[in-house]
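Student: Got a predicted structure here, sequence first:
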Amino acid sequence: MKWVPTWCVGSLLAVLMPTIVPACHHGQTHAHSSEGSSETQIHGHSHGHNGDGGVPREAITLNGVKTQLFVDFPRLIAGQESPFSAHLTLLDSHLAVTEGRVVVELAGGGQPPERFSVTGPSSPGIFRPVVKPQHSVLRTVTVTLQSETVSETHHMGEFPVFAGFKEALGVPKTQEDESSIVFSLENQWMVPFRVAPVAVSVIRSTTAVFGEIIRPTDAEAWVVAPRAGRVTEMVMVAPGSPVVSGAPLFTLGGTHLEGADKTAFDLALKQADIRVKAARREVDRLRPLVSQGVVPTKRMVDAQTAVEEAVADQGAARKRLDQLERSQRVDGVVDGFVVAAPMGGTVMETKLVPGAWVSAGDPLLRIVDPARLFLEVKVPEKEVPRIQNVFGVLVRLNKEHAWTEIPREALVFVGTDVDPDTRTVPVRFRFDGIDPSRVVGMVVEARLLLDAGRNVLAVPLDAVTDDAGVDVVYVQTGGESFERRAVRLGVQQGDMVEVVSGLTEGEWIVVKGAYSVRLASLSTDSTGHGHAH
């Protein structure tokens, strides 16, 4: 962006006359020459409006890649000092440049280049090099900032070096727009403020909805006790602990026989063996006697029943002994049931207590995969016809967060039934990724994208203010001057909104701090002239 004065060609013919006016020297200067050019370094020198002899001043605003230059200076006169007031602003932060060296170069017109420089600002953001041209010709003027963090050259264009005061006063000055809103750079640097060019953006039709962050059912699992037992050999499974699928979590290494006397169990089994043998011998003894009719058949039936009971007691004794042996330590390791993680993830909840007795089916541990999330938005039934082609969704966790786009490829499903209670249809997207600000159950603001988008002029929503019911944007017409511009808005997408009319591509507007400019427009004092040029 560049604002320059309009010069009258007829007047310039009289300007470039070789009239020499004696120079007026201010302060201390040092001249340096190199390859036909000269550079003057100014030390401890400051100028205000006074001392210019009534010479009209020029004000130029240039936006570079990294910095904005707003420079104010008296018209150039051969042999006379013209103190420049160069305001330099960092475009990304809109803060004042606080260090570096500024060089003003006059070149062209068939004469050697002349350079005038100053090191460091006289106050934050304001550099005051004093230019004293020697040749009454048409010169190309550049202003260069050189610093450790940023270097940039601003090309101001062509300016005449007048032969004398009479010639400088003879050229009409471009009339300023008195309706402009003045808001000084010193004030801009003190508040949150930023300007940016109006540009073409892709804006898509959207519909506002509310969404909820949920967790897929297969991204969560409860670990339950596969059998009764005592919790032993538990690894570190506190909430927040990461686990790997298949990694051991704990062991169920105890039974209801824990602490029993193994000798007694051995004795019980041996006694059961003896009773089985004795019962079988009795059956063998009675069998021929029954066949001979010596003893009644009932005696044989009772003996066989005794064998069956003895065998049952024997089996129970053996089982009790086996359970006891499995629950005891072998080579320092519990011979029990090892429970492993069914999935990888993070432990979210645990009910495990070392040494505690659990029953089969008890829920003991909850594991989730924190990286796997869904965003489910609820679309009002009146908007359902518009969501047949969903192109994605914009989501914002809260006002402090920027809008995030979830692409169409992350669409999981579009519901087909209207919820009878909420009268909405669910649309679900994958919302994967580990982000502490994404909390399951959180309700968020969302906008469904309903088309592929159009190339339109768009500005940030923060650039638009409501002025008595009219949407207004403030256009920067100079470094410290702004124009109130009514605009007609179109489709909104996230933090951007389409501008149907009122702005032109490339115009620079206030995108942060627009309300401060509005306040300046209501002020009766000279808000824009809080400093001396």
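Tutor: Yep, that arrived.
Student: going forward, measure contacts and count neighbours with C-alpha atoms only.
Tutor: Noted.
Student: So for the chain, the centremost residue is which one?
Tutor: Closest to where the C-alpha atoms of the chain average out (CA atoms, centre = their mean) is Ala402, at 5.8 Å.
Student: residues touching Met156, list them.
Tutor: Lys2, Val4, Ile60, Leu62, Thr140, Val141, Thr142, Val143 (CA atoms under 8 Å, 6 or more residues apart in numbering).
Student: Give me the buried subset of those residues.
Tutor: The neighbour count (16 or more other CA atoms under 10 Å) marks Lys2, Val4, Ile60, Leu62, Thr140, Val141, Thr142, Val143 as buried among the contacts of Met156.
Student: before we go on, here's another structure to hold up against the first:
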Amino acid sequence: MKFITLFTLAAGLALVTGCRPHTHNNAEDEQGHGHAHDKGAAAAEEKTAQITVWSDRYEVFAEHKAPVAGTKTTFITHVTDLQTLKPRDEGPVKFVLTHGNDVPIEHLQAGPARAGIYLPAITFPKAGDWKVELLVAGASVDLGMIEVYPDKKAALQAEFAEPAEGITFLKEQQWKILTRTERAENRVVIEHARLPATVTPKPGSMASVVAPVSGRLILPPNKPLPLPGQKVAAGELLVLLQPTFSEQAARLLEAEAEAIRAKGALDQAKLVLERTKRLAASEAKSNREVQEAEFALASAQAQFEAATALQATYKKLSPGSEESGKRLDLSSIELRSPMEGVISQVGSNLGAPVTPETVLFTILNAETVWLEARLPENRLVSGKPTGTFQTGREGASIPAEFVYLGMQIDASTRTAPIMFEAANTNGALRIGQTVQLFVATAEQTKGVAIPISAIVEEEGRSVAFVQLSGETFAKRDLTLGVSGGGYVQVLEGVTEGERVVSKGAYAIRLASVSSVIPAHGHAH
């Protein structure tokens, strides 16, 4: 499609207007909105001017015929909220028209004809150059100067500059995928190494519940089987394990026998030490023999403590307890969550036989995760490096906190392990997921830069899509410099102030290679 550039605004606003042949239907001006692409029919019609303006909050894309004084002119006005990337689907807008030093004229449009599209029929009372301003929810958008012609004949003879060729991507298509554009600006870029990183659990944030003995799982009274995704608290009862009775009893008896043997050995070691000390006092034993007796006592004490701890563990595995005066009940063992988190895996079914060391539940607390990557030897940095990461092709750059840079270089890959910590907001990161990690290096430079998310790889080349007008884009081959902090320096291909597509670029690339004309258009 062709567009004609009529004027440009400075001071932070990029303003492009143009024209292209359209079919116009006055009745549909008040009711509908579509794009007609019949070039033969359009050639006999009036030219249609187009205005595209970006403010801090809104993008306004307006289409209109050459206005004639005293005659209503419909301005097909598309309003996009640059914060939500959605069309403005409710609320009034006001057009303020100023001619020289005359009192401004206001035209209030109560609401959009359909989402994002307002259809005001504006009457300019006299010919000349009119300054047009659009007020949207208190924000002012300058639409620039519009020439109003004295009669229809003059309007039909209006001259426009040659339009620019580009890729058509309609507003309705842009709204559907929430397309975002950003200005190419001069900025300082600190070079970052771009590394594939794996999301891993933070140490201490994942635990397994294993079967201590063979048996089968049964449910506690009035409690369902825990399922994946269920939140659990530290110490919460999960299931009961009904052990093979003979095995559990044998293990408990063995623990009790070992505790008795250890107690006897400890008492014997105490007696030997006392006797050795008495004999040493009368010089019947040497100091070395006293030290050996002391060492034997310490060993016996350690063995006794270990044996009694094991004995106590087996006793506590049962809901019954000798401490409460009840006989020890070996019919079931309580299995509890060792930490707060979410159940990520369930390893057995109710009633199924399990063997010792079978992992029954995996508990994960993924509120904070680690990002593990390998940093090339030639990109090693001194001090504490900074980092960000992205989760997708067009994801936002999210800060990560440095944890550790390995002290050893792998001989085969010439890389060192590097780890960052990241908050897992809303659980968006999954363990094992691959993300793009950007690690800052020492080199920095200043120049025109665009978001990394605006870069599209095409047949080994880096390209970006520049928005020329509301519905027209141009593909640019790029020569890139250093990258970092979510931005990449552009040495050639994009100039300062141009707007590049930072979200939705891949969809526009598909549109650029498609031979299909968009399914609808603006029939006014």
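Tutor: Arrived safely, thanks for sending. Predicted model only: the values in this text are computed from it and were never measured.
Student: that older thread, hmm, which of the contacts of Met156 of the first structure are common to the second structure?
Tutor: Retained contacts for the contacts of Met156 of the first structure in the second structure, judged by both residues aligned by TM-score structural alignment, their matches' CA atoms under 8 Å, are Ile60, Leu62, Thr140, Val141, Thr142, Val143.
Student: Which residue ranges of the stretch 351-500 of the first structure form helices?
Tutor: Assigned by DSSP state H, counting those that start in this stretch, the stretch 351-500 of the first structure shows no helices.
Student: again with the second structure
Tutor: All helices of the second structure, identified by DSSP state H, fall at 26-29, 39-42, 152-156, 171-177, 245-281, 287-316, 505-513.
Student: Out of these, which gets nearest to Gly91 of the second structure?
Tutor: In terms of CA to CA, the element of those nearest to Gly91 of the second structure is helix 171-177, at 17.9 Å.
Student: Quick one: average offset of the closest one versus the first structure, please.
Tutor: Taken over the aligned residues, the distance from helix 171-177 of the second structure to the first structure averages 4.5 Å (mean CA distance after the TM-score superposition for the first structure).
Student: gap between that helix and the chain center?
Tutor: 21 Å (CA atoms, centre = their mean, to the nearest Å).
Student: One more: stretch 120-132 of the first structure?
Tutor: The chain centroid and the centroid of stretch 120-132 of the first structure are separated by 37 Å under CA atoms, centre = their mean.
Student: Just the buried residues of that stretch, please?
Tutor: Burial within stretch 120-132 of the first structure, assessed by neighbour count using 16+ other CA under 10 Å, is assigned to Gly120, Pro121, Ser122, Pro124, Gly125, Ile126, Phe127, Arg128, Pro129, Val130, Val131, Lys132.
Student: what do you get for stretch 368-382 of the second structure?
Tutor: Buried residues in stretch 368-382 of the second structure (16+ other CA under 10 Å): Thr368, Val369, Trp370, Leu371, Glu372, Ala373, Arg374, Leu375, Pro376, Leu380.
Student: Could you dump those residues into TSV and include distance to Val239 of the second structure?
Tutor: Below are these laid out as TSV (distance: CA to CA, whole Å):
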residue	distance to Val239 of the second structure
Thr368	27
Val369	28
Trp370	31
Leu371	33
Glu372	34
Ala373	38
Arg374	41
Leu375	44
Pro376	47
Leu380	49
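Student: Which of the residues you listed sits closest to Leu15 of the second structure?
Tutor: Checking these one by one against Leu15 of the second structure (CA to CA), the nearest turns out to be Leu371, at 42.7 Å.
Student: Pull the most distant pair out of the buried residues of stretch 120-132 of the first structure.
Tutor: The largest distance within these, taken as CA to CA, falls between Pro124 and Lys132 and amounts to 24.1 Å.
Student: Please, where are all the strands along the stretch 101-250 of the second structure?
Tutor: With DSSP state E, counting those that start in this stretch, the ranges of strands along the stretch 101-250 of the second structure come out as 105-109, 117-118, 121-123, 128-136, 139-148, 164-165, 167-168, 180-183, 185-201, 206-210, 215-218, 231-232, 237-243.
Student: Counting by contacts, list what the last one packs against.
Tutor: Identification of packing neighbours for strand 237-243 of the second structure by 3 or more CA pairs under 8 Å, 6 or more residues apart in numbering; DSSP states H and E yields strand 215-218, strand 333-336.
Student: Please repeat the previous calculation with a cut-off of 10 Å.
Tutor: Helices and strands touching strand 237-243 of the second structure, by 3 or more CA pairs under 10 Å, 6 or more residues apart in numbering; DSSP states H and E, are strand 215-218, strand 333-336, strand 353-354, strand 359-364.
Student: Many thanks, we can stop here.
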